[in-house]
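Asker: missing the sequence, but the structure's below:
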């Protein structure tokens, strides 16, 4: 339990550093804590082939979420 609490305290710090040093490219959302957690597990949990697939999946997911966010904002602006 203590280790899990430590990990949850550690991830927001990594997220803040990542946002400051490497802002998200255009068309992607910034890394969120759960995405960072998934990326930390990759080297230990998956063989090389799956690791590449998981990284591509992460990029696809962030791109999809950015498009959904932009579409949502445009729709809200059009109704106000």
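Answerer: Received it, and whenever you're ready, just let me know what you need. Just so you know, these numbers come straight off a predicted model, no measurement behind them.
Asker: Could you use CA atoms for every contact and neighbour count after this?
Answerer: Noted.
Asker: how much space is there between residue 20 and residue 31?
Answerer: Note on residue 20: its distance to residue 31, by CA to CA, to the nearest Å, is 12 Å.
Asker: out of the two, which sits in the busier spot?
Answerer: More neighbours surround residue 31 than the other of residue 20 and residue 31, with 18 against 10 (other CA atoms under 10 Å).
Asker: ok, for the more buried one, nearest residue in space, not its chain neighbours?
Answerer: Computed as CA to CA, 6 or more residues apart in numbering, the closest residue to residue 31 that is not its neighbour in sequence is residue 15, at 6.8 Å.
Asker: so which strand or helix has the one you found?
Answerer: Of the helices and strands defined by DSSP states H and E, residue 15 is found in helix 2-21.
Asker: Remind me what that helix packs against, helices and strands.
Answerer: If you count contacts as 3 or more CA pairs under 8 Å, 6 or more residues apart in numbering; DSSP states H and E, helix 2-21 packs onto helix 33-45.
Asker: Below is structure B, check it against A:
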């Protein structure tokens, strides 16, 4: 086997290991306590799906100052708890329609964005100590 092929395989393995490490830290890939293969498979599948959603939603930092909001009226980005809630609501027969569920999620994230904006405005208005 040529050296270039070995290097390619080693590089691919490194990429996969990085993905698993991110999944363990961000979506709890290693937080399972199951006894059967089916339950383990379901947990791993949902964790990897959550990681894929997070990776698709990942955006670079929008502003140079992290304490300032970039967009005034947009909802905050999807968080891990919000994604877990949405996945759970979509996978278990929901008590409300998918449209109502997404509308509620959008309202909640808009409310969180408003709270964040008010918090930052208050912090910026306070005189700094020191």
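Answerer: Here it is on my side, so go on. These figures come from a predicted structure and were not determined experimentally.
Asker: still on that earlier bit, tell me which residues of the helix holding residue 15 of the first structure are tucked away?
Answerer: Of the residues in helix 2-21 of the first structure, those scored as buried under the neighbour-count criterion (16 or more other CA atoms under 10 Å) are 11, 15, 18.
Asker: what's the answer for stretch 8-20 of the second structure, then?
Answerer: By 16+ other CA under 10 Å, the buried positions in stretch 8-20 of the second structure come out as residue 20.
Asker: Report the aligned residue range of the first structure for it.
Answerer: Using TM-score structural alignment, none of the residues of the first structure align to stretch 8-20 of the second structure.
Asker: Equivalent analysis for stretch 98-106 of the second structure, please.
Answerer: Aligning stretch 98-106 of the second structure against the first structure (TM-score structural alignment) gives residues 51-59.
Asker: mean shift between the matching stretch and the second structure?
Answerer: Following superposition, stretch 51-59 of the first structure is found to deviate from the second structure by 1.0 Å on average (mean CA distance after the TM-score superposition for the first structure).
Asker: what distance separates the helix ranked longest in the first structure from the centre of its chain?
Answerer: Longest helix in the first structure by number of residues (criterion: DSSP state H): helix 48-79. With CA atoms, centre = their mean, to the nearest Å as the basis, the distance from the averaged C-alpha position of helix 48-79 of the first structure to the chain average is 9 Å.
Asker: Next: stretch 40-60 of the first structure.
Answerer: Distance, stretch centre to chain centre, for stretch 40-60 of the first structure: 13 Å (CA atoms, centre = their mean).
Asker: Show residues contacting that stretch.
Answerer: Contacts made with stretch 40-60 of the first structure from outside it, assessed by CA atoms under 8 Å, 6 or more residues apart in numbering, are listed as 28, 35, 39.
Asker: In contact with the residue mapped onto the first one from the second structure, which residues?
Answerer: To tie it back to what came earlier, the one meant is residue 28 of the first structure. The criterion is TM-score structural alignment: under it, residue 28 of the first structure has residue 75 as its aligned partner in the second structure. Under the criterion of CA under 8 Å, 6+ apart, the neighbours of residue 75 of the second structure are 106, 107, 109, 110, 111, 112, 113.
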